[in-house]
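K.L.:
mind looking at a prediction? Sequence and model below.
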Amino acid sequence: MSETLKNKYQVCEEIGRGRFGTISRVFCPITQASFACKSIDKRLLTDPTDRECLENEPKIMTLLSPHSNIVQIHDMFESEDTLQLILELCQPYTLYDQILQPGLSESKAASYVQQITSGLAHCHRFGIVHRDIKPDNIFFDFRGKLKIGDFGSATWLGELGTVDGLVGTPYYVAPEVVMGRAYNEKADVWSAGVVLYVMLAGVPPFYGETAEEIFEAVLRGNLRFPTRIFRSVSAEAKDLLRKMICRDVSKRLSAEQVLRHPWILNGGETTSMD
């Protein structure tokens, strides 16, 4: 830990671990507030893309802060070997832990998707693509509000309004990303649609035993609603899923359009069925 960080914060217990470092709780005696410290070992960043993302992460988070559905950055310390980000402290579980619990209602799922896409719409207004939307990267603050976190894969859209690179998590990645084409911010909407599907079904829409098999299923893109699982899911929810998990990017909804979908506007409260 750098002396600069130790001068301002007390380092407490480790609360998480990532590819390139650890996350610890830190306490600021001046403000009497606790934060999360994401400590990244720069020596582990041998890939130029990873190093570029590392440099982008604090810049992107600073640009996006504050927003009620995005983890806020408060401070940053950097030495030759380490980068330390002082972030808003969230609860010790993620949306992934929450959706493992059976019986998630449509109204709760609609609330969660509304919050996720509100955060995404904010990112997209700044020309930022998150590129790794999945339940593990969606956190809860201590009031129960959802926060998008882990901007380690995020980047800015280029001059043409696109980016490239196979980035993301197999179950949640959009087909245009898998194909190696230039893609835009709607790749995040596909991922958020898969998150919604998992919330309602308890299983992902595309799966396989290996990353390659999952990618093949994503590329086939046969979105199905098995009756056994979706019997009690409303037509409006399925309509939104079809429009988010849509192979044709031009027809896929934007984050702003998701927020205006009737199922979201009605808070998932609906009685109609297919």
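P.N.:
Cool, got the structure.

K.L.:
contacts and neighbour counts: CA atoms only from here.
P.N.:
Fine.

K.L.:
would you list every one of the strands in this structure?
P.N.:
Taking DSSP state E, the strands of the chain run over residues 10-18, 21-28, 33-41, 73-78, 82-88, 128-129, 138-140, 146-148, 155-156.

K.L.:
save these as JSON lines, and put in mean neighbour count and distance to P66 too.
P.N.:
Rendered in JSON lines, the data for these read as follows (neighbours: other Cα atoms under 10 Å; distance: least, Cα to Cα, whole Å):
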{"stretch": "strand 10-18", "mean neighbour count": "13", "distance to P66": "23"}
{"stretch": "strand 21-28", "mean neighbour count": "18", "distance to P66": "20"}
{"stretch": "strand 33-41", "mean neighbour count": "22", "distance to P66": "15"}
{"stretch": "strand 73-78", "mean neighbour count": "17", "distance to P66": "8"}
{"stretch": "strand 82-88", "mean neighbour count": "21", "distance to P66": "10"}
{"stretch": "strand 128-129", "mean neighbour count": "26", "distance to P66": "15"}
{"stretch": "strand 138-140", "mean neighbour count": "23", "distance to P66": "15"}
{"stretch": "strand 146-148", "mean neighbour count": "25", "distance to P66": "11"}
{"stretch": "strand 155-156", "mean neighbour count": "19", "distance to P66": "18"}
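
K.L.:
of those, which is nearest K186?
P.N.:
Nearest to K186, of all those, is strand 128-129, at 8.5 Å by Cα to Cα.

K.L.:
second structure follows, compare the two:
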Amino acid sequence: MSPSEVFSCKYQSLSMNPAVKRRAQQDTQSSNNNQRIIATLLSLIPDREQKIQLVDIPTISVGRSRSCNIVLSEPDISTIHAELYTIEVQINGFKRKMINITDKSRNGTFVNGDRLIRKDYVLKNGDKIVFGKSCSYLFKYATLTENGLSQTTATQISQTTQNSDYDGVFRKPLFSSQNTTKKLSRTREQPRSFFDKYLAGKELGTGHYAIVKEARNKETGETVAVKIFHPQQNDDDKRTKKFTEETKILLSIQHPNIVKLIDRFVEPVSKTQIQTYLVLEKINDGELFERIVRKNNLREDETKALFRQLLNGLKYLHSRNIIHRDIKPENILLSISKRRSPEEIALGPWDDDELDIQVKIADFGLAKFTGEMKFTNTLCGTPSYVAPEVLVKTGYTSRVDMWSAGVLLYVCLCGFPPFSEQLAPPSMKEQILQGKFAFYSPYWDNIDDSVLHLISNLLVVNPASRFSVNDALTHPWFTSNNAEVTMGNERRSQLEPGRLPKTFSELSNLQK
């Protein structure tokens, strides 16, 4: 169905009258000269091909009534079954026209298999809409060009200027037709949304503030991960601008020990809510968390090789004034190259079947996407890695990452965290605020004193006295295999009866 058909339904029964027919064409021409095509409904019913193009008007009605813009004659369609109305939202720096759908029927309107209950649902590319039980359509936005026209409209206008005998509805475009063809040849397609470029797949994980799904780039076939944040209010232009600027910085990050942020999209959920989509490279070999749980604890040489990579990634972030703020084993991903033959020599102190392991820091700059207050509340859900200054909310610098790195280093070597409720009294919060921890025997008996010295200088309550990332990277534990650093015995202690730390995995489950 062409644009003229969409808006001439009320004239259909009188179309044999030449005068009425001319009036219908004039009305339709006037309407379409002022409105562009912004979306299409493509019928999914076999043997019933139908293409309904939706133009930019405030409301498009769907139903059995002949007064509706789109007339559907099936018996389970209500008089006015649904309404589509146009809203304007800002996505990726462009103001875009999008379509909200509301259900007005008895038998229901379904989007992607779910009955439409909310009054405010913004349609996305690829949505499947079913009116009643049988009228099934695929929804797709028109591709916009640089001048703001849909590709379909632009093509029709171009044809009009090249053919003076053309008698269609786009014969008299609003803007000047002078040099129109030349202008149109320079147009470029603008990515509309995540759904234009990617096809979302299975869920990979979920958290307090987002879910992670697998996705595929429609053009290249590349598999990526997409982090979809929970909806937020779209009522703060200043915050939105700041978010866009900060995202540009994160998109520029290129480092082998940091998960690459490929793209970001802001999608409208309703007229007042938006949702952030971050597209990331997909790392297939799991988290450091899983490796620790599987092994109970890591060997010292293995830990050193992994921790050096972690520090290199943090050094890169800190040099660009980016604080990670949530260093923990779940946010350290591993890209593992397997040995293909016994002749291949491992490139590090890895397991027998592993050729090399590359550390990938994930979720960097997270507070930029979730907001300071929301982010702080999230951290309190897993507080054993949180620096004291975060808990007391005194303001903090990149040294918060170094505290968390110290906790992670401790966990890797012995298999349980230095701070937990299992070690109370005092409470875990007080343990952190006081910097109260110990290297329990027998878990630390065979570990080099040098790394104990490093951990003790990372888990320092005063951030000004805490090691920086450069201090850590130049520590003797990294520069010498047999470094001897005097520790003293104040940190070493025998476990008191009933105070045996649980394994890392058991403690982690208790803290969730």
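P.N.:
Here it is on my side, so go on. If you're wondering where the values come from, they're calculated on a predicted model, not measured in any experiment.

K.L.:
quick one: TM-score?
P.N.:
A TM-score of 0.83 describes the superposed chains when it is computed by TM-score structural alignment, normalised by the length of the first structure; 258 aligned residues with a Cα RMSD of 3.0 Å.

K.L.:
dump the strands of the first structure into a markdown table; add distance to D50 of the first structure as well.
P.N.:
Converted to a markdown table, those look like this (distance: least, Cα to Cα, whole Å):
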| stretch | distance to D50 of the first structure |
| --- | --- |
| strand 10-18 | 13 |
| strand 21-28 | 13 |
| strand 33-41 | 11 |
| strand 73-78 | 17 |
| strand 82-88 | 13 |
| strand 128-129 | 16 |
| strand 138-140 | 21 |
| strand 146-148 | 20 |
| strand 155-156 | 11 |
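
K.L.:
and the residue mapped onto V407 of the second structure from the first structure, how far from A237 of the first structure?
P.N.:
By TM-score structural alignment, V407 of the second structure lines up with V194 in the first structure. Counting by Cα to Cα, to the nearest Å, the gap between V194 of the first structure and A237 of the first structure amounts to 12 Å.

K.L.:
and M76 of the first structure, by the same measure?
P.N.:
With distances taken as Cα to Cα, M76 of the first structure is found 41 Å from A237 of the first structure.

K.L.:
swap in I86 of the first structure?
P.N.:
With distances defined as Cα to Cα, the gap from I86 of the first structure to A237 of the first structure amounts to 37 Å.

K.L.:
please pull up the equivalent of S232 of the first structure in the second structure.
P.N.:
Aligning on TM-score structural alignment places S232 of the first structure opposite N446 in the second structure.

K.L.:
quick one: contacts for its match?
P.N.:
The neighbourhood of N446 of the second structure, defined by Cα atoms under 8 Å, 6 or more residues apart in numbering, contains no residues.

K.L.:
go again with 10 Å.
P.N.:
N446 of the second structure makes contact with E300, according to Cα atoms under 10 Å, 6 or more residues apart in numbering.

K.L.:
what's the distance between it and K213 of the second structure?
P.N.:
Counting by Cα to Cα, the separation of N446 of the second structure from K213 of the second structure is 42 Å.

K.L.:
ditto for A472 of the second structure
P.N.:
35 Å.

K.L.:
circling back: for the strands of the first structure, which one sits closest to P226 of the first structure?
P.N.:
Closest among these, once you apply Cα to Cα, is strand 138-140, at 26.4 Å.

K.L.:
where in the second structure does the closest one fall?
P.N.:
Using TM-score structural alignment, strand 138-140 of the first structure pairs with 332-334 in the second structure.

K.L.:
and the matching stretch, how far from the first structure on average?
P.N.:
After superposition onto the first structure, stretch 332-334 of the second structure sits on average 1.1 Å from its aligned residues (mean Cα distance after the TM-score superposition for the first structure).

K.L.:
OK, contacts around whatever residue of the second structure lines up with R25 of the first structure?
P.N.:
If you follow R25 of the first structure across to the second structure using TM-score structural alignment, you land on E214. If you count contacts by Cα under 10 Å, 6+ apart, E214 of the second structure has them with 198-205, 223-227, 279-280, 282.

K.L.:
one more: H318 of the second structure?
P.N.:
Contacts of H318 of the second structure (Cα under 10 Å, 6+ apart): 312, 324, 397-399, 401, 468-469.

K.L.:
of those residues, closest to T161 of the second structure?
P.N.:
In terms of Cα to Cα, no member of those lies closer to T161 of the second structure than H324, at 55.7 Å.

K.L.:
lovely, talk soon.
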